[in-house]
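> quick one, fold the following:
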Amino acid sequence: MIQRLKQWLTGYTAADQTPVDRDRMEALKKGPLPKHVAIIMDGNGRWAKKRGMPRIAGHRQGMITVRHITRAADDLGIQALTLYSFSTENWKRPKDEVNYLMGLPAEFLRTDLDELVERNIQVRMLGEEEQLPSHTLDAISKFKEATKENTGMVLSFALNYGARREITEAVRRIIDEVKSGKLDKEQIDEELISRHLYTAELPDPDLMIRTSGEIRISNFMLWQLAYSELYFTDVQWPDFSQEMFFEAIEDFQRRSRRYGAV
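Sure, this is the predicted structure:
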């Protein structure tokens, strides 16, 4: 128990030193890669409970996993990685857990910003800024400002995000544009709706990964996932390694994407 708590406090586990299989990575690059990968990072609390630690320990370890998967996605040449970090429903969680989650952007800023800049990764947020505390918004603003000129992979954190709210807000904005005369209702099509979503400048996800054994989408990118390949694993997010990420990519490469055609 003491050793586990030390690992949590230092942000270190033995798995962090597992070397990346470069040969496997190069082999993956030769096949079709998803342009955009979206991940529902599930299982942090259960991971911690199983080890007799507080739930926030799972979120702390989960942030380390974010670091490793971001590196793996960037090294593979994936264009966009979107991580479901905090949903509009997560406000119902215990206050101390919510407070810790709201502090993670500032911690991630302190530990990872330099590497993200060095890797030419651009950081974005998808979601409603309302309700977010000022220190969370300040960290997000610093991320966005420091990486706005970066032209590499787009790393998006879906924070205070709910797909139904996203679509509802898009409909409201479209209605306002029709009422103001900027838009004719006959111009409303799928492309226009997509342009009014948080992900307007991103391709729809080719692959959606969910960890921890739950087989549902949980109000995540309902519009954008229409033709995404879905990959579910029983592994909890803190234990989701780069090698497991490669397995998901390999599974994607074995699939035939027909988009409704024969």
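
> alpha carbons only for contacts and neighbour counts from here, please
Fine.

> first to last residue in stretch 45-56, what's the distance?
Using C-alpha to C-alpha, to the nearest Å, the end-to-end distance of stretch 45-56 comes to 7 Å.

> only the buried residues of it, if you could.
If you call a residue buried by 16 or more other C-alpha atoms under 10 Å, then stretch 45-56 has these buried ones: 45-48, 53-56.

> what's the burial count for the nearest residue to residue 31 once chain neighbours are set aside?
Using C-alpha to C-alpha, 6 or more residues apart in numbering and skipping residues adjacent in sequence, the residue nearest residue 31 is residue 253, 6.6 Å away. By other C-alpha atoms under 10 Å, the residues close to residue 253 number 15.

> what residues of the helix or strand hosting residue 253 count as buried?
Using DSSP states H and E, the element containing residue 253 is helix 242-254. Within helix 242-254, the residues that qualify as buried are 242-243, 245-246, 248-250, 252, counting by 16+ other C-alpha under 10 Å.

> now swap in stretch 148-162 and tell me
For stretch 148-162, by 16+ other C-alpha under 10 Å, it's 150, 152-162.

> going along the chain, name the helices of the stretch 151-262 of the chain.
All helices of the stretch 151-262 of the chain, identified by DSSP state H, counting those that start in this stretch, fall at 163-179, 190-195, 242-254.

> tabulate these (CSV), appending distance to residue 231.
Shown next, in CSV, are the helices of the stretch 151-262 of the chain (distance: least, C-alpha to C-alpha, whole Å):
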stretch, distance to residue 231
helix 163-179, 19
helix 190-195, 23
helix 242-254, 7
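
> here is the second sequence; please produce its structure so I can put it next to the first one:
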Amino acid sequence: MAQRRTVVINSSASSTCWDVGTGLRHLGVIVDGSRRWAKARALSTADGHRAGAEKIHEVLDWCEESGIQVVTMWVLSVANLRRPADELSPLLNIIEDLVLDLHCTGRWDVRPIGDFGLLPKRTAAIMSLVAGAEKPQPGAMQVNVAVAYGGREELVGAVRRSVAELAARGYNAEDIAEALEERDIARHLYTSGQPDPDLVIRTSGEQRLSGFMAWQGFQSELYFCTSLWPDLTRRDFDAALASYDRRSRTRGA
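This next block holds a predicted model:
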């Protein structure tokens, strides 16, 4: 169960008391702005991605302290794989190190998700290794690291696997069209068995989802933060949770 935590924000003008974290089980995060952060500081793009990876560790600490059960961090989209090799290669190395480091802490249930078939062999092998590794103690926070991920691609894959499953049971095309249900597709998503995201945060000021969790996020609350990802502060994070906490969620009822 998500914990409640009172946060006091002090400023020269006033102090604000927020009670955060109510009912937030799954947090989705679109990690955005590391390249712009590096450019603004005359640093290399790789330096920006390294700073972004360090921030992921910090934000996961905040999530754990807030009692969040599942966190999905989108760190590499399918479209990102079209970046120039001199940028993509260091980025993949940083992601490999990030996923291994998160796993080796032993604190969290780290689950790389995405289409690993699109990745170089070494990167794909590391993602698969961690995905299949022994899990930590029950109750550990689940951390999905979305790599080579796209929401449309995830849906297409889930439908294909659902159709193949029904075909293997002897269904013909007409039978499949009649029998296919939402639960069949949901069972073949990367996040099968996990709650849908309650809140999705995107950093850097961009106000779009870019296909992130297109199926799972249909009722997610959205929070767009102007901070570039490496600049994200605890105040920014708590403001997002407080915003979620103040919203009335009817889920269409």
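
> which of the buried residues of stretch 148-162 of the first structure fall within strands?
Residues of these located in strands (DSSP state E): 154-161.

> looking at those residues, spot the one nearest residue 186 of the first structure.
Distance to residue 186 of the first structure across those (C-alpha to C-alpha) is lowest for residue 161, with 29.4 Å.

> list the contacts of the residue mapped onto the closest one from the second structure.
Taking TM-score structural alignment, the alignment pairs residue 161 of the first structure with residue 149 from the second structure. By C-alpha atoms under 8 Å, 6 or more residues apart in numbering, the contact list for residue 149 of the second structure reads 74, 76-78, 113-115.

> 7 Å instead, please
76-78, 114-115 (C-alpha atoms under 7 Å, 6 or more residues apart in numbering).

> before we move on, which element is the corresponding residue of the second structure for residue 60 of the first structure in?
When the second structure is aligned by TM-score structural alignment, residue 60 of the first structure is paired with residue 50. Per DSSP H and E, residue 50 of the second structure falls inside helix 45-65.

> give me the helices and strands touching that helix, please.
Secondary-structure packing of helix 45-65 of the second structure (3 or more C-alpha pairs under 7 Å, 6 or more residues apart in numbering; DSSP states H and E): helix 34-40, helix 85-104.

> how about CSV for those helices, with distance to residue 164 of the second structure added?
Output for those, formatted as CSV (distance: least, C-alpha to C-alpha, whole Å):
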stretch, distance to residue 164 of the second structure
helix 34-40, 39
helix 85-104, 31
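
> just confirm the residue nearest to residue 31 of the first structure contacts residue 29, I think it does.
No: with contact defined as C-alpha atoms under 7 Å, residue 253 of the first structure does not reach residue 29; the gap is 10.4 Å.

> relative to residue 27 of the first structure, how far out is the residue nearest to residue 31 of the first structure?
For residue 253 of the first structure, the distance to residue 27 of the first structure equals 11 Å [C-alpha to C-alpha].

> pull up the overlap in contacts between the two.
Shared contacts of residue 253 of the first structure and residue 27 (C-alpha under 7 Å, 6+ apart): none.

> centroid-nearest residue for the first structure?
In the first structure, the centroid-proximal residue (C-alpha atoms, centre = their mean) is residue 83; its distance is 0.6 Å.

> secondary structure of that one: a helix, I assume?
No: looking at residue 83 of the first structure with DSSP: H, G, I helix; E, B strand; the rest coil, it is strand, so not inside a helix.

> which residue in the second structure lines up with it?
Match for residue 83 of the first structure (TM-score structural alignment): residue 73.

> over to residue 38 of the first structure?
Match for residue 38 of the first structure (TM-score structural alignment): residue 28.

> its match contacts residue 199, doesn't it?
Yes: proximity of residue 28 of the second structure to residue 199 meets the contact threshold set by C-alpha under 7 Å, at 6.1 Å.

> out of those two, which sits in the more crowded spot?
The neighbour comparison of residue 28 of the second structure against residue 199 (other C-alpha under 10 Å) goes to residue 28, with 25 against 22.

> coming back round to it: mind putting the contacts of residue 149 of the second structure in JSON lines, distance to residue 133 of the second structure and secondary structure included?
Below are the contacts of residue 149 of the second structure laid out as JSON lines (distance: C-alpha to C-alpha, whole Å; DSSP: H, G, I helix; E, B strand; the rest coil):
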{"residue": "76", "distance to residue 133 of the second structure": "21", "secondary structure": "strand"}
{"residue": "77", "distance to residue 133 of the second structure": "23", "secondary structure": "strand"}
{"residue": "78", "distance to residue 133 of the second structure": "24", "secondary structure": "coil"}
{"residue": "114", "distance to residue 133 of the second structure": "16", "secondary structure": "coil"}
{"residue": "115", "distance to residue 133 of the second structure": "18", "secondary structure": "coil"}
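
> turn the residues you listed into CSV, including distance to residue 218 of the second structure.
Below are the contacts of residue 149 of the second structure laid out as CSV (distance: C-alpha to C-alpha, whole Å):
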residue, distance to residue 218 of the second structure
76, 21
77, 19
78, 21
114, 19
115, 22
